[in-house]
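Student: okay, predicted coordinates and the sequence, questions at the end:
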Amino acid sequence: MKTNYAFGLAALSLVALLGGTMLAHAQQSGISRKDLLQENLSAPGRQVVQVSVGFAPGASAARHSHPGEEVAYVLEGRIEYHIDGKPPDVLMPGDTVFIPAGVVHSARNLDENTRSTELATYIVERGKPLVQAAAP
C-alpha cells in the first residue's frame, strides 16, 4: 500500500509540475528568447546574462521580476513597458530601459503586424532563476 501511495504522490507531483510548465509557456506565447551570454562577474555571487527577446505581433510578457538589475535595449518595433510604481513607457529602436532588482514589470509589443526585439542584459544573483512570475 505504501508503494502505491508513494507512486501516486510522485505521479501527482509530475502532473503538477508539467501543468505549471504548460501554464507558464501559455502565458509567454509569442515570446522567443535566445541566450547570448552567461558569465560570472568579479562581484561575489553575481553573473551577467544577455539574451535576445523577440515579441511576435501583439505579444506580451507577463508580469515578472528578476533577482538583479535588467537593462533592455530595443532593436526593432515598439515595446510598451509597465514597471510597478511608474507610468507605462513606450520604447522605440535605440531606446533603453533600466529595471531595478526585484521590481515587477511586463512588456508588450504594440505592433499588431510586425515583430519587436530587444537586447536584455541582466546582472543577477548566481544560482537563482532568472525570471520569477508575479501576480497579474
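Tutor: Yep, that arrived.
Student: CA only for contacts and neighbour counts going forward, please
Tutor: Will do.
Student: just the terminal-to-terminal distance for stretch 73-81.
Tutor: One end of stretch 73-81 to the other measures 12 Å (CA to CA, to the nearest Å).
Student: which SSE is residue 63 in?
Tutor: Counting by DSSP states H and E, the element that carries residue 63 is strand 60-65.
Student: ok, residue 129 next?
Tutor: Using DSSP H and E, residue 129 sits within no helix or strand.
Student: after the strand holding residue 63, which helix or strand is next?
Tutor: Past strand 60-65, the next helix or strand by DSSP H and E is strand 68-76.
Student: buried set for the following helix or strand past that following strand?
Tutor: Sequence-wise, the next helix or strand downstream of strand 68-76 (DSSP H and E) is strand 79-83. For strand 79-83, the neighbour count (16 or more other CA atoms under 10 Å) marks 79, 80, 81, 82, 83 as buried.
Student: need the contact list for the first one.
Tutor: What it means is residue 79. Residue 79 sits next to 90, 91, 92, 107, 108, 109, 110, 116 when contact means CA atoms under 8 Å, 6 or more residues apart in numbering.
Student: and here's the other structure:
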Amino acid sequence: MNVLKSIVAAGLITGTAFVLSAQAQQNSQLQRTDLVHNDISAPGLKIVQARVDFAPGAISIKHSHPGEEVAFVLEGSIEYQLEGRSPVTLKTGQSLFIPAGTAHIAKNVGDGDASELATYVVKRDVPLVVQEK
C-alpha cells in the first residue's frame, strides 16, 4: 500500500509541476519554490507551503486551490483580487486568508521585488493549482 501511495504522490507532484511549469511559461516573472509538502492527520488533506517571488509588475494567472490558503507577504507590496471582493493590497508582514475554491489573482504593485509565503491546507490527490477563466 505504501508503494501505491508513493506512486500516486509522485504522479501528483509531476502533475503539479506540469501546471506550475505552464504557469511559469505564461509568466516568467513569478518563481514558486515548494518548501513543505506533507500529508496531515486530517483525513484526505495535506499541507503545502511555498515561497512565491514576484518580479516588479508580475501578476499571477487567475486561479484557485482545492482548500484554504494563507498568504503572508515576506517582502514588498502585493495586491490580491479575490473573486467577488474589492482588491486588497498587503505590505511586508501582513497576511490574508483565501477560502477554498475562491478564484484570485496576485500582483506585485510595489516598486521592487515582492514575495509571499503561501500555506495551503488542501485535498490530497488533486492538483494544487486550478486555472480559472
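Tutor: All right, it came through fine. Everything numeric in this text was worked out from a predicted model, so none of it was measured.
Student: TM-score of the superposition?
Tutor: Scored against TM-score structural alignment, normalised by the length of structure 2, the superposed chains reach a TM-score of 0.81; 115 aligned residues with a CA RMSD of 1.7 Å.
Student: which bit of structure 2 covers the strand holding residue 63 of structure 1?
Tutor: Strand 60-65 of structure 1 corresponds to residues 59-64 in structure 2, going by TM-score structural alignment.
Student: could you list the buried residues of the matching stretch?
Tutor: Neighbour-count burial for stretch 59-64 of structure 2, counted by 16+ other CA under 10 Å, picks out 59, 60, 61, 62, 63, 64.
Student: now render the buried residues of strand 79-83 of structure 1 as JSON lines, adding distance to residue 2 of structure 1.
Tutor: Formatted as JSON lines, the buried residues of strand 79-83 of structure 1 follow (distance: CA to CA, whole Å):
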{"residue": "79", "distance to residue 2 of structure 1": "53"}
{"residue": "80", "distance to residue 2 of structure 1": "53"}
{"residue": "81", "distance to residue 2 of structure 1": "51"}
{"residue": "82", "distance to residue 2 of structure 1": "50"}
{"residue": "83", "distance to residue 2 of structure 1": "49"}
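Student: widest-spaced pair of the residues you listed?
Tutor: Of all pairs drawn from the buried residues of strand 79-83 of structure 1, the greatest distance, 12.5 Å, lies between 79 and 83 (CA to CA).
Student: ok so, going back, quick check, nearest of the buried residues of stretch 59-64 of structure 2 to residue 41 of structure 2?
Tutor: Distances from residue 41 of structure 2 to the buried residues of stretch 59-64 of structure 2, taken by CA to CA, are shortest for residue 64, at 23.3 Å.
Student: report the contact partners of the alignment partner in structure 2 of residue 123 of structure 1.
Tutor: Correspondence of residue 123 of structure 1 to structure 2, assessed by TM-score structural alignment: residue 121. Contacts for residue 121 of structure 2 (CA under 8 Å, 6+ apart) come out as 45, 46, 47, 48, 67, 68, 69.
Student: by neighbours, which of these wins?
Tutor: With neighbours taken as other CA atoms under 10 Å, the top of these is residue 69, carrying 23 neighbours.
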